[in-house]
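Visitor: Give me a 3D structure for the following:
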Amino acid sequence: MGRKVRLWRWRCNPLRRRSYVVEGWIILGLASVTFVAAPLVGAVACEAVRDARAHERHERHVTAATLEEDAAPAAAGATRAGAVARWAAPDGTARIGRVPVTGQPRRGARVDVWTDRHGAVTAAPVSAAAARIDAVLAGVAIAAFICLLALAGRRIVGWQLDRRRSELWACEWTRVGPRWDRRNA
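Guide: Prediction:
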């Protein structure tokens, strides 16, 4: 059984080509960048998503709205219906619009709706636990993407260097081959 030689690209060998050394340095550089950049960028992405979710939770508020009409029954398979309601924006102006409601509340009923800082109806913010999960998943996804980019870069560089080595080998063989082939001499 043959022994696997580590760092063979840098060893002195009469058959070693310059492209092997270049390939070794490129692989080392990509690995270094990957091991440093992937966790760093993943942590930055995690923090950015966490901040965005916290900002979202800070800007969205529950507001009491009064229904202006009876709520229509929910469509088949839907859990929420919509109804026209009136509510006050944070600046005190009255707003009217369609809001989601659960069940079939009657006109004049008060329902809670989520609004943004301008008073527009919006979706409820994600919970703190869901925000943490979103942040971690975003960080892991970005880090994995950087690793995949590094692997793809290594593969592309390898293909290009192999192609170039094959071209050089073919050129050398056309020069040396006739001397080895006694039948054509």
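
Visitor: Could you use CA atoms for every contact and neighbour count after this?
Guide: OK.

Visitor: mind listing what the nearest residue to residue 27 once chain neighbours are set aside touches?
Guide: Nearest in space to residue 27, with sequence neighbours left out and distances taken as Cα to Cα, 6 or more residues apart in numbering, is residue 154 at 6.5 Å. Neighbouring residues of residue 154 by Cα atoms under 8 Å, 6 or more residues apart in numbering: 26, 27, 30.

Visitor: and this one, so I can compare the two:
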Amino acid sequence: MTSTGGYLRRTRRSLRGRSPLVRRTDRFEARVFSLLVAAMLIMVPVAGIVIANVQSTQVALAQQQLAERTMVSATLDADPVVANAGWGEFSYVAPSTAPATWEFRGVEHHGDVQITGSEVAGDEVQVWVDRAGAVTLQPMSVSAAEFSSVLAGVAVYMFVLLIACGLFALAHWGIERARSREWSREIEAFLGSTSSH
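Guide: The predicted structure follows:
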């Protein structure tokens, strides 16, 4: 198994002028390895561009959600129904819902809200509502938007890197087969020439 340092040395030796010890397969492998390194370097600024674009979009979405969603206090109209869920011997308490009433912009609203604690009927819980006063999800924070943009850039880089490494491994496999066939032909030719004398 050739290490990265070995590939670098072989690449430098194979690309440096003509040498009787450097075969055509060595030069081809050196060029393929150079393309892999170039792809890795080129993808660094590309990943940075992806991060910047996704960050601007996600931060704008987070700011829009923060502007459109409001947290209000809702009063539970009944006790929540706690549902036990599980598989086999393992069980856990699933998130439960309960009917509740809340007021938003002078209008009373009714609906089911999610309960995460031990609240009972008459208790107040905090819920997020949209502009119409309907229950909605918690808005995304700006820090979460920035983190997701970094993850997107890293994912793009790793995806391209995996493809490039896979193509290099495939090319290396083909090069090794060609090199082995070439060595076999030359050894047979050499042994045949010596045995004839």
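
Visitor: returning to that earlier point: so what does the residue nearest to residue 27 of the first structure match up with in the second structure?
Guide: For residue 154 of the first structure, the aligned position in the second structure is residue 168, judged by TM-score structural alignment.

Visitor: Return the mean post-superposition distance for the helix or strand harbouring its match against the first structure.
Guide: Residue 168 of the second structure belongs to helix 142-195 when assigned by DSSP states H and E. With mean Cα distance after the TM-score superposition for the first structure, helix 142-195 of the second structure departs from the first structure by a mean of 2.5 Å once superposed.

Visitor: Check the gap between the spatially most central residue of the second structure and residue 42 of the second structure for me.
Guide: In the second structure, the C-alpha nearest the mean C-alpha coordinate belongs to residue 155, at 3.3 Å (Cα atoms, centre = their mean). Computed as Cα to Cα, to the nearest Å, the residue 155 of the second structure to residue 42 of the second structure distance reads 15 Å.

Visitor: go on, residue 4 of the second structure?
Guide: Applying Cα to Cα, the value for residue 4 of the second structure to residue 42 of the second structure is 19 Å.

Visitor: Could you report the neighbour count for residue 75 of the first structure?
Guide: A count of nearby residues for residue 75 of the first structure, using other Cα atoms under 10 Å, gives 9.

Visitor: Over to it. Which of the three states is it?
Guide: coil (DSSP: H, G, I helix; E, B strand; the rest coil).

Visitor: Also the one 3 residues further on?
Guide: Counting by three-state DSSP, the backbone at residue 78 of the first structure sits in coil.

Visitor: wait, what's in contact with the closest residue to residue 38 of the first structure other than its chain neighbours?
Guide: Nearest residue to residue 38 of the first structure in three dimensions, chain neighbours excluded: residue 143, at 4.4 Å (Cα to Cα, 6+ apart). Applying Cα under 8 Å, 6+ apart to residue 143 of the first structure gives the contacts 37, 38, 39, 41, 42.

Visitor: mapped onto the second structure, which of the residues you listed hold?
Guide: When you map these onto the second structure and apply both residues aligned by TM-score structural alignment, their matches' Cα atoms under 8 Å, the shared contacts are 37, 38, 41.

Visitor: before we move on, what SS does the closest residue to residue 134 of the second structure other than its chain neighbours have?
Guide: Distances taken as Cα to Cα, 6+ apart put residue 109 closest to residue 134 of the second structure, at 7.6 Å, once the chain neighbours are dropped. The three-state assignment at residue 109 of the second structure reads strand, by three-state DSSP.

Visitor: Go ahead and confirm residue 109 of the second structure touches residue 76.
Guide: No. Applying Cα atoms under 8 Å as the test, residue 109 of the second structure and residue 76 come out as separate, 12.0 Å apart.

Visitor: Inside strands: which ones of the contacts of residue 143 of the first structure?
Guide: Counting by DSSP state E, no part of the contacts of residue 143 of the first structure is found in strands.

Visitor: closest to residue 120 of the first structure among these?
Guide: For the contacts of residue 143 of the first structure, the closest approach to residue 120 of the first structure (Cα to Cα) belongs to residue 42, at 33.3 Å.

Visitor: who touches the closest one in this structure?
Guide: Contacts of residue 42 of the first structure (Cα under 8 Å, 6+ apart): 138, 139, 140, 141, 142, 143.

Visitor: Now do the contacts for the fifth one.
Guide: With contacts taken as Cα under 8 Å, 6+ apart, residue 142 of the first structure has the following neighbours: 38, 41, 42, 45.

Visitor: what about the second structure, which of the residues you listed hold up?
Guide: Among the contacts of residue 142 of the first structure, the ones still in contact in the second structure (both residues aligned by TM-score structural alignment, their matches' Cα under 8 Å) are residue 41.
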